[in-house]
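Asker: this is a predicted model, with the sequence first.
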Amino acid sequence: MNIRDRLANLVDGVVAIIATISILSLPVPHGNDYQSLFEFGVNFWLFIVNFLIILSFWNNQRFLLDHMKTVHTRFVWINIYWLMFLSGLPIITKWMMTGSHSLIAILAFGLDNIFTKLVFTFAVVEGIRANYQGDSTEHLLLKRYFYRVLIDVLYSVVTVLVAFVNPTIAISMFILLPLFGSVRGLWRTPGKRMRQTTHPDHRKSI
């Protein structure tokens, strides 16, 4: 088994544990009134957001590994740090659920989300450079990915700033982004785009 397969197995195992912890962190309602039902509904939505964020990261990392031929030690360590930040999301989400959606918990969730995205960005850059270095495809892939990451990070930063004004709106913004991303993923075909981008005939025309 080569290092790429071992890394993929490690990520699969850790992500599976993180996803399991996220559902186990969902608090059970303590009452039978509408207030308890409302609180459980909000917490359930937070669980969905957390679950979609975790699995969307896994899907992007799987897609990245599928198109990598070379995996070196630096890329492995970047993925280890990425998994470290990703592992914090279920705990912080539980803090948001049990802390009455406090401002500090929302800020912690937003910052951890930002750090996770930034570290994963380093992983993508390292993966592209290791496999397309000196190729015109490298610049095209980096450009496309940076635009998407820049929008995601800026959105998260704005959401963190909004939390200082209205934590409820910030929670709603955190909910909307992964929901939109998951719905968009149902119709996207990134593999087709990657094959078109990396095809020799297409690279000659870049």
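Answerer: Nice, thanks for sending it over.

Asker: CA only for contacts and neighbour counts going forward, please
Answerer: Fine.

Asker: for the longest helix belonging to the chain, which positions count as buried?
Answerer: Secondary structure assigned by DSSP state H gives helix 34-66 as the longest helix of the chain. Residues 40, 42-44, 46-58, 61, 65 are the ones in helix 34-66 that count as buried (16 or more other Cα atoms under 10 Å).

Asker: and stretch 83-98, by the same measure?
Answerer: Quick answer for stretch 83-98 (16+ other Cα under 10 Å): 83, 85-90, 92-97.

Asker: among these, which are in helices?
Answerer: Reading helices off these with DSSP H, I get 83, 85-90, 92-97.

Asker: could you dump those to TSV with distance to residue 180?
Answerer: TSV is the format used below for those (distance: Cα to Cα, whole Å):
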residue	distance to residue 180
83	23
85	22
86	20
87	22
88	23
89	19
90	20
92	22
93	19
94	23
95	24
96	22
97	22
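
Asker: next up, a second structure to put side by side with the first:
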Amino acid sequence: MMKQLLTISCILLSIFPVYSQEMSKRQFPPLEFYFSAGGEYNNPGNLNERLGALGVDKADKFGMAGGFGLSYRIQHVILGLNTSISSSSFRTEDDNHVKNSYIGFYLSTNALRANNLIISPQVGIGYGETRARFVKEGVTGTFDEFLTTTSNRVQLENKGEALDFGIAFKKAKPNTDFYKTLFKIGYRHGLKEKEWKITSASVTGAPTDRIRNFYVQLLFGFGR
């Protein structure tokens, strides 16, 4: 999913300068585009309870996040796409590394205003994925066993659909139809509890968790 999001970002960035030049010759369409940077809080409670009982370090709850969004406005209704990727560490080789990703569609409006401040409620649905890697310390065995039956490193994953509720704040530019995006706060809630899986393995008796994700994002972009 990371490669897909990066590919989409590169395509958008490559065509945006050309598109902007063309639009400067006529009226800019009712589009909004932004990049986001911020933080997320996730709490896989059942997984962490099981890890604690087994004496394994719990999954990190906080992560730094980044992403982008693109939307189109039809009168007062906005239809948009947003994505985000968060990581508990900037170094992917760190022990107990947790990574979350999300992509979804949303409906919104810019009709709520207080002077130049635009208050934009959003509701959406999308698909979220969590990957967590854990290292078990003190494991012993032969070289061949670690390559066949025994391992001190396990990668878990949990995927599912989620509702996305948020409020974005934007600032209108005086005497124009344009505005710039400021920040957004929101919460994602999984539709169902999903069982944790071990990557490339079949397991039984795994705990289940529902996506519960609070986030705060700074938005760097503009719209009309």
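Answerer: Perfect, I can see it now. Bear in mind that the values here come from a model prediction, so they are computed numbers and not experimental data.

Asker: any idea what the TM-score is?
Answerer: After superposition, the two chains reach a TM-score of 0.27 (TM-score structural alignment, normalised by the length of the first structure), with 95 aligned residues with a Cα RMSD of 5.6 Å.

Asker: return the member of the buried residues of stretch 83-98 of the first structure nearest to residue 139 of the first structure.
Answerer: residue 83 (26.4 Å; Cα to Cα).

Asker: residues in contact with the closest one?
Answerer: 11, 14, 15 (Cα atoms under 8 Å, 6 or more residues apart in numbering).

Asker: of the residues you listed, closest to residue 103 of the first structure?
Answerer: Using Cα to Cα, residue 15 is the member of the contacts of residue 83 of the first structure that lies nearest residue 103 of the first structure, at 27.0 Å.

Asker: and residue 50 of the second structure, what helix or strand is that in?
Answerer: Using DSSP states H and E, residue 50 of the second structure sits in helix 45-53.

Asker: check which residues of that helix are buried.
Answerer: Buried residues in helix 45-53 of the second structure (16+ other Cα under 10 Å): 45, 47, 48, 51.

Asker: try stretch 168-188 of the first structure
Answerer: Neighbour count says stretch 168-188 of the first structure has 170, 171, 173, 174, 175, 177, 178 buried, by 16+ other Cα under 10 Å.

Asker: cool, and stretch 190-198 of the first structure?
Answerer: Applying 16+ other Cα under 10 Å to stretch 190-198 of the first structure flags 197, 198 as buried.

Asker: of the buried residues of helix 45-53 of the second structure, which is the nearest to residue 162 of the second structure?
Answerer: When the buried residues of helix 45-53 of the second structure are compared against residue 162 of the second structure (criterion: Cα to Cα), the nearest one is residue 45, at 17.0 Å.

Asker: was I right about the closest one contacting residue 52?
Answerer: No: with contact defined as Cα atoms under 8 Å, residue 45 of the second structure does not reach residue 52; the gap is 10.4 Å.

Asker: part of a helix, is residue 7 of the second structure?
Answerer: Yes: note on residue 7 of the second structure: a helix contains this position according to DSSP: H, G, I helix; E, B strand; the rest coil.

Asker: right, I'll call it a day here.
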